[in-house]
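Participant: Quick one, fold the following:
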Amino acid sequence: MSVTMAQIDRRVDSAQELESVTHTMKGMAAVSVRHFERAADAMGIYESTLDRGLQVVARHLDADDVAWERHSRFPPRRSAVIVFGSNQGLCGPVNRQVARHAAEVVAACPTSVFEVVAVGFRLSSELELTGVPPDVVLELPNSVDGISPRAAELLVRIDRWRRADPNPAVHLVFPSFRGRHAGFEPADRPLLPFDTARLRELVGQPWPGRSLPTYTVGRTELLATLVRQSVFAGLTRTFAQAMASVAASRLVAMDNAQRDVEERLAELHRERHRLRQAAVTEELLDVISGFEAMRE
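Facilitator: As a prediction, this is how the structure comes out:
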């Protein structure tokens, strides 16, 4: 079926509009990657500061201290899994890969999993396809400002779990950000119970300053506060890493889409040039034929 010049022009206009959209979305994704990457780095610094506080408290704990033993006395009996993905599509295979990794984590849990929380509307459908339907679906924030409120919401949910079970195991499954060009890889890490081996490791580390700080509040209260802040910081950094990974995946997807659109535009321009040349050739042949007829 022959294509007219008007049809080619309409296709070129549509492709140019699509190219403009992909270019805009690519720029927005690049900006988002940078913002979320900075947020993750900032929370990493905050976690290092909390480690220094835990190091100070841990120096005054011994094996018989209630504040030390309260975090490791009872082994977990049940587990919860929090999975991070995306709200929307156009971000490559991030949701599918994270959902598959979450299914492996759930299958490998040594205790029964009583709740699966999906952070991201698009992720929930992928989890259902892998046989791990989420019990709760939360929205992934769209900006850095929305991370802390959503992390606080999860922290309230974790407190509710701990009231029902004093020592649940909470696992995080998320796309770990590896860089703007390296993309992501599915990862998991335990959030609770708090690793007391981490306290022993901190005690053995040298203090970065010349003098050790002290504190005036009770060490049990201070340790509980630092542990809670450490959990909150871990949640917040996981949010930032997941959002950076989603933005980086969308950046790669938009880059590929823009490349495809540019190739399609080049094909349409060649087709339009061919049709234009054919029309010019046809007109020239008509002129020559008319001239030959008049001369005869």
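Participant: make it CA atoms for all contacts and neighbour counts henceforth
Facilitator: OK.
Participant: how close does residue 156 sit to residue 150?
Facilitator: Note on residue 156: its distance to residue 150, by C-alpha to C-alpha, to the nearest Å, is 10 Å.
Participant: Residue 138 too?
Facilitator: For residue 138 relative to residue 150 (C-alpha to C-alpha), the value is 9 Å.
Participant: Next: residue 268.
Facilitator: For residue 268, the distance to residue 150 - C-alpha to C-alpha - is 47 Å.
Participant: got it, and residue 271?
Facilitator: Counting by C-alpha to C-alpha, the gap from residue 271 to residue 150 is 52 Å.
Participant: what do you get for residue 195?
Facilitator: If you go by C-alpha to C-alpha, the gap between residue 195 and residue 150 works out to 24 Å.
Participant: Residue 190: what secondary structure?
Facilitator: Following DSSP: H, G, I helix; E, B strand; the rest coil, residue 190 is assigned to strand.
Participant: so it sits right up against residue 168, yeah?
Facilitator: No. In this structure, residue 190 is not within contact of residue 168 by C-alpha atoms under 8 Å, at 10.9 Å.
Participant: which of those two has more neighbours?
Facilitator: residue 168 (23 against 14; other C-alpha atoms under 10 Å).
Participant: Apart from its chain neighbours, what residue comes closest to that one?
Facilitator: The shortest distance from residue 168 to any non-neighbouring residue, by C-alpha to C-alpha, 6 or more residues apart in numbering, is to residue 76 (5.1 Å).
Participant: Run a quick check on the one you found versus residue 167, I expect a contact.
Facilitator: Yes. Shown here, residue 76 and residue 167 form a contact pair, counting by C-alpha under 8 Å, at 5.4 Å.
Participant: run this one through as well so I can compare:
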Amino acid sequence: MPADLKALKSRVGSVKNIQKITRAMEMVAAARLRRAEQRISALRPYAGAVRRMARQASEAAGNVPNLPVLTEHESVDTVGILLVTGDRGLAGAFNSQIIRAGLKAAEEHRAAGRKVVWYAAGRRGVSSLTFRKLPIEGSYVGFSDRPAYANAREIAEQLMASYVDGQLDQVDVFYNGYVSALTQVVRRETLLPLQQATILEEAEVDEEVSEETGHHALVEYEPDADQILGRLVPDYVEISVFRALLESTASEHGARMTAMRNASENAGDLISNLTLDMNRARQAAITQEILEVVAGAEAL
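Facilitator: All right, here's what the predicted structure looks like:
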């Protein structure tokens, strides 16, 4: 067998092995994506209820700024940026687009004279910031495939403690919002101060508003609304972080499934082209052998 024909045959075998791996990874990502979608669907009612109760309690309390975590700082001098990425690659632009968005926002903050403090969830975000020699105040790894509520609580507690202690004046979180297996949207949300987050927004329709009268249901608080709000606010921050983790997980599985499907299709095209080249090389080798036999016969 000629050397070039042998090399082509070896390359076809290598590409077929890679195609088997990418197909298996696509199937695994699809199974994990379905579970991640179920977790997001299960979280939404609870997250909506916590948001609604926190908003109602803030309206009833009347002195929301007295709570440290709800107090807006006089000026925004230090901004914390939380990047939610994955622990692994092979997911297309899933990780890189979050890192690019975070770095762009950091440049904007620095241009405005603000200091940036970095937080990263996921090994890809941690390694990227480390490679750029950017100091990381908080790194959280090892759970991007299936984040637990305890992971969100750990992140939220550190962010809230830094905000209350005055180390941070604002916290922005960047994550991939899940739309579909083919579409992931980079989302930037202000987590703290909560006056700029969704906890106090008035646009959301309260589920306890009567359709006939348009009035809110009467709510009596025991203990008072201040204490209840103080308990709900940490829950809301934790839920917000947990939702970002779940959205990122579903987006990662969807991006990996799509990337592996594209890789399998590209491998199939490459196999077809290499097989065609291999057949041409084999035909050329056979033709050359026939010509050599004919030339030898004529020489005799």
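Participant: picking up where we left off before, checking the residue nearest to residue 168 of structure 1 next. Helix, strand or coil?
Facilitator: Strictly by three-state DSSP, residue 76 of structure 1 counts as coil.
Participant: With residue 187 of structure 2 instead?
Facilitator: strand.
Participant: could you pull out the strands for structure 2?
Facilitator: 78-84, 115-121, 136-140, 170-178, 184-192 (DSSP state E).
Participant: list the helices and strands the fourth one packs on?
Facilitator: Read that as strand 170-178 of structure 2. Counting contacts by 3 or more C-alpha pairs under 8 Å, 6 or more residues apart in numbering; DSSP states H and E, strand 170-178 of structure 2 is packed against strand 78-84, helix 94-111, strand 184-192, helix 225-299.
Participant: which residue sits closest to the residue nearest the centre of structure 2, ignoring its sequence neighbours?
Facilitator: With distances taken as C-alpha atoms, centre = their mean, residue 248 lies nearest the centre of structure 2, 2.9 Å away. Closest residue to residue 248 of structure 2 apart from its sequence neighbours, by C-alpha to C-alpha, 6+ apart: residue 176 at 5.1 Å.
Participant: List the contacts of that neighbour.
Facilitator: Applying C-alpha atoms under 8 Å, 6 or more residues apart in numbering to residue 176 of structure 2 gives the contacts 84, 94, 98, 184-187, 244, 247-248, 251.
Participant: now do 6 Å
Facilitator: Contact partners of residue 176 of structure 2, counting by C-alpha atoms under 6 Å, 6 or more residues apart in numbering, are 184-187, 248.
Participant: I'd like these as a markdown table, with distance to residue 48 of structure 2 appended.
Facilitator: Putting these into a markdown table (distance: C-alpha to C-alpha, whole Å) gives the following:
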| residue | distance to residue 48 of structure 2 |
| --- | --- |
| 184 | 22 |
| 185 | 21 |
| 186 | 22 |
| 187 | 19 |
| 248 | 19 |
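Participant: for these, which one is nearest residue 59 of structure 2?
Facilitator: Lowest distance from residue 59 of structure 2 to the contacts of residue 176 of structure 2 (C-alpha to C-alpha) belongs to residue 187, with 27.8 Å.
Participant: who are the neighbours in contact with the closest one?
Facilitator: With C-alpha under 6 Å, 6+ apart, residue 187 of structure 2 has these contacts: 174-176.
Participant: One more pass at 10 Å, please.
Facilitator: Neighbouring residues of residue 187 of structure 2 by C-alpha atoms under 10 Å, 6 or more residues apart in numbering: 98, 101, 173-178, 244.
Participant: Select from those the one having the most neighbours.
Facilitator: Neighbour max across those (other C-alpha under 10 Å) = residue 175, 32 neighbours.
Participant: Look at the closest residue in space to it that isn't next to it in sequence and say how many residues are nearby.
Facilitator: Of all residues not flanking residue 175 of structure 2 in the chain, residue 84 sits nearest, at 5.0 Å (C-alpha to C-alpha, 6+ apart). By other C-alpha under 10 Å, the residues close to residue 84 of structure 2 number 30.
Participant: And for residue 166 of structure 2?
Facilitator: Residue 166 of structure 2: 13 neighbours (other C-alpha under 10 Å).
Participant: same deal with residue 62 of structure 2?
Facilitator: Residue 62 of structure 2 has 11 nearby residues by other C-alpha under 10 Å.
Participant: between the helices and strands packed on strand 170-178 of structure 2, which gets nearest to residue 121 of structure 2?
Facilitator: strand 78-84 (4.9 Å).
Participant: picking that back up, who's more crowded, residue 156 and residue 150 of structure 1?
Facilitator: Using other C-alpha under 10 Å, the more surrounded residue of residue 156 of structure 1 and residue 150 is residue 150, with 19 against 12.
Participant: That one - nearest residue in space that isn't next to it in sequence?
Facilitator: residue 141 (7.3 Å).
Participant: residues in contact with residue 150 of structure 1?
Facilitator: So residue 150 of structure 1 contacts 119, 138-141, 156, 235-236, 239 (C-alpha under 10 Å, 6+ apart).
Participant: Now restrict those to buried residues only.
Facilitator: Neighbour-count burial (16 or more other C-alpha atoms under 10 Å) applied to those gives 119, 138, 140-141, 235-236, 239.
Participant: measure the residue nearest to residue 175 of structure 2 to residue 262 of structure 2 for me?
Facilitator: On the measure of C-alpha to C-alpha, residue 84 of structure 2 and residue 262 of structure 2 end up 24 Å apart.
Participant: same deal with residue 232 of structure 2?
Facilitator: 44 Å.
Participant: same check, this time on residue 278 of structure 2
Facilitator: From residue 278 of structure 2 to residue 262 of structure 2 the distance is 24 Å (C-alpha to C-alpha).
Participant: residue at max distance from the center of structure 2?
Facilitator: Furthest out from the centre of structure 2 (C-alpha atoms, centre = their mean) sits residue 300, at 75.2 Å.
Participant: what residue of structure 2 matches up with residue 184 of structure 1?
Facilitator: In structure 2, the residue matched to residue 184 of structure 1 (TM-score structural alignment) is residue 185.
Participant: Let me know whether that match touches residue 179 as I believe.
Facilitator: Yes. Under the criterion of C-alpha atoms under 10 Å, residue 185 of structure 2 makes contact with residue 179 at 7.1 Å.
Participant: So those two - more neighbours on which side?
Facilitator: Comparing residue 185 of structure 2 with residue 179 by other C-alpha under 10 Å, the one with more neighbours is residue 185, at 16 against 13.
Participant: OK, contacts around the more buried one?
Facilitator: Residue 185 of structure 2 touches 94, 97-98, 175-179, 248, 251, counting by C-alpha under 10 Å, 6+ apart.
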